[in-house]
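S.K.: could you work out the structure for the sequence below:
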Amino acid sequence: MQSTILKVMEECDSHGVTIPVVAVTSGKPLATLIKEIAALKGKPFGVLHRGEAADPDRLQVELDKHQIATHFFFEGDCDNAYCDRWEFSNRVLLQDGFARQQRNADHRQGVDEEYSDLAYRYRRKGFEGYGDHTIVGEIFTPTGGGKAAITVAIHLTFQTLVANRPQSIWIRHFLSDDSTATAPRAVCVRQALDKLGRFINQHRRAFAFSTACQYFAGPPASTPSLGVLKRRSIKHHLELMSHLNL
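M.R.: Sure, this is the predicted structure:
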C-alpha cells in the first residue's frame, strides 16, 4: 500500500498536481519553519496548521512574505480567530472522521455510524474546501498495523440513507464471522465481502455512481486480497466525495 501511495504521489508531482506543505505546530520554533520554507526555493507551498503557533503575529508576518497556495486547518486544533488571520486566503478545513479501533472486531457491525458532516458545513464556516483521511484514518502504518488482523473488516462510507436523519456522511463496517487465528483468510474475506455486497444491492440507487461498489456488488468470482479491498474502499470514498451534490 505504501509503495502504491508513493507512486501515485510521484506521478501527481510530475504533472504539477501536488504542492509541498510545511507544518505549523504549537511547539515548532519559527526559525525552523523559516528554514523549511527557504528550502523550497520560492516554490508555492501550503501550510498545515496542526496547532496554533506560539507567536501567531510573527508567524503571520513571515507567511505574508511568501506565495502560499492553501492554508490547511485541522478542526479543533485552531480556534476561529486564529483561522481568520488568513480569511482572504484559500483555506481548507480538515477532519479525521474514521473512528479507529484497537482491533477490527471492536467495530460495530451492521450499524451506521456518523463519519463526518464537514462536507455540509465547511462553506458556512468560511472555508473554500474540506478534506479527510478516507477510510484509513490519520494514523498511517506501512505494514497496516503490524500483525495480520484476525477479523476481516471492510469499511464503506455513504450519504444519509434514512429519512429524517441529519445530512452527513456515514460509515458502516462489514466484519467476518470467523475471528480466530486459525480461520482461513480467504473464508474470512468472503464472509465480510458477502455482507458488503448484500448491503450495496439493497441500496443500488444510492451506490450507482460508484465503480468501486459495482465491483463489491458482483461479487468477484475469486476472493480478492485485503489490499485490493482497501484500495477499492478508498476509491469508493473518493468517488463519493466527488459525487456529493451540496
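S.K.: only C-alpha atoms from now on, for both contacts and neighbour counts.
M.R.: Noted.
S.K.: show me where the protein has its helices.
M.R.: In chain order, the chain shows helices spanning 2-14, 30-38, 56-63, 80-83, 185-202, 211-217, 226-243, with DSSP state H as the criterion.
S.K.: could you also give me the structure for this second sequence? I'd like to compare it with the first:
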Amino acid sequence: MYYPYLRGKQFDLLALKELVKAGRLKKTIVPVIEPVKQSKTLLQTLEIFRQKGQPFYLIDNPQAGDFLTENGLETLQGLAQGHRAHIITANQGELHFHPEDLYIANSAQGLQDLPEAYRNGQFAAPFEMRILRQLIKAQGLILLQDPFTRLPRNSYYREYPDELFTRSHLTYEKQGFTGFGDFSLDSRIYYDQGYPDRDLCLHLVYPGDEQELRVHHFVSPEDPEDARLSQKEKFLQLIGEVDSWAKAGRLPETLGLRLLLKAYQEDRFPGMGVIRKGVIMHHLETMGMLLSD
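M.R.: Here you go, the predicted structure:
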C-alpha cells in the first residue's frame, strides 16, 4: 500500500479529485491529507472520495494553515470521521486511542509518553531507529520518507537532471513495513507558497530499468544574453522536451501527462497551478502502475 502525504493545497486536491472521478487512482493508493486551506475544493474532494469508496486519511491536527483555531479543529473532527490521522507531537496532551486511526510519528520525543495501547496501533514513521524502536509492537508500520531533492533554484537541476526517486515499492515488505509513503514531489518541510524563479522546472517520475521510480527534472533553457524569454516561451520549450520523451516511450501515459501536453498542443502556458496538478496526477498514476505490476 502506498500512502502519499499531501498538504491539501488547492491544486493537490484538484489532482486527487480528478483522478478519483476518472477512476484512475488505485485503491492501493491511500492519500494522507494534511488540510492547510479551508475551501470548497477540500469538501468536494472528500465527498468524491467517499462516494467512490476511495480510501484516504485526513489529519485532524494539522501543524500549519487555516484550521489552527478551535472552530477549525472541531470542523476537522467532523470531516475526518472514519478516516482520521493524527500527528504525534511532544506536547499534545491527552489522546483518545482509536485502532482504526493512523498516527504520524515524526520524532521520538512525541512517542515517549504514549500509553502502551497506542503502540499497538498503525503508525507512519521515517526510517529512524530512535522512533522505530518505540514502535516495535505497532500492528501496522508505514515507512514515510522524504526522497525528493529540493534545490534552492530551478537552474541547479540542469547540473542534476535525473535521479533515483524511490525503490520502496520494491523493498518495504522485506524491511517489515506494511506500507510506504512519501511527500510526493514536495518536502517534509511545509511552505505556504514558492518563491519566484526565472527558470521553469517540471519534475516528472518514470519507471527505471529495474522498476525503481526515477525522476527527471525538465528545466527551461537559459535566457539569451540579449533578451529574456516569457513564461510561455520557456514552458513551450521545456514541454517540447517532455513531448519527445513521451513519444519515445520514456514516460508512461497518464491523465496528468496528457493535461500538460494538451497545453503544448494548444500553444499556451497553463499556469503554475495547473502544472502542479498535472505533475501530481502523473506521479500518483505512475506509482499505481508500478504497484499493479
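S.K.: out of the helices of the first structure, which comes closest to D96 of the first structure?
M.R.: Taking C-alpha to C-alpha as the measure, those were each checked against D96 of the first structure, and helix 226-243 came out nearest at 13.3 Å.
S.K.: in the second structure, which residues correspond to that closest one?
M.R.: Mapped onto the second structure using TM-score structural alignment, helix 226-243 of the first structure spans residues 272-289.
S.K.: contacts for the matching stretch?
M.R.: By C-alpha atoms under 8 Å, 6 or more residues apart in numbering, the surrounding residues in contact with stretch 272-289 of the second structure are 11-12, 14-16, 19, 24-26, 28-29, 184-185, 202-207, 213, 252, 254-257, 259-260.
S.K.: now that stretch: buried residues?
M.R.: Taking 16 or more other C-alpha atoms under 10 Å as the neighbour-count basis, stretch 272-289 of the second structure is seen to contain the buried residues 274-288.
S.K.: before we move on, what about stretch 170-186 of the second structure?
M.R.: Buried residues in stretch 170-186 of the second structure, counting neighbours by 16+ other C-alpha under 10 Å, are found at 172, 177-186.
S.K.: so that stretch corresponds to what in the first structure?
M.R.: Counting by TM-score structural alignment, stretch 170-186 of the second structure pairs with residues 120-136 of the first structure.
S.K.: run through the residues that contact the residue sitting nearest the centre point of the first structure.
M.R.: Most central in the first structure under C-alpha atoms, centre = their mean is H133, positioned 1.5 Å from the mean C-alpha point. Each residue near H133 of the first structure by C-alpha under 8 Å, 6+ apart is listed here: 95-98.
S.K.: what two of those residues are the furthest from one another?
M.R.: Comparing the members of the contacts of H133 of the first structure, the greatest separation, given C-alpha to C-alpha, is between Q95 and F98, at 9.0 Å.
S.K.: which one in the first structure is furthest away from the centre?
M.R.: Each residue of the first structure has a distance to the centre, and by C-alpha atoms, centre = their mean the biggest one is for T182: 32.1 Å.
S.K.: from T151 of the first structure, how far off is it?
M.R.: With distances taken as C-alpha to C-alpha, to the nearest Å, T182 of the first structure is found 11 Å from T151 of the first structure.
S.K.: next: F174 of the first structure.
M.R.: Between F174 of the first structure and T151 of the first structure the computed distance is 10 Å (C-alpha to C-alpha).
S.K.: in the helix or strand containing V20 of the second structure, which residues are buried?
M.R.: Element membership for V20 of the second structure, per DSSP states H and E: helix 10-21. Along helix 10-21 of the second structure, these residues count as buried under the neighbour rule (16+ other C-alpha under 10 Å): 10-20.
S.K.: next one: stretch 106-122 of the second structure
M.R.: For stretch 106-122 of the second structure, the buried set under the neighbour-count rule, 16+ other C-alpha under 10 Å, comprises 106-108, 110-111, 118-122.
S.K.: wait, D162 of the second structure touches L213, no?
M.R.: No - under the criterion of C-alpha atoms under 8 Å, D162 of the second structure lies out of contact with L213, with a separation of 11.1 Å.
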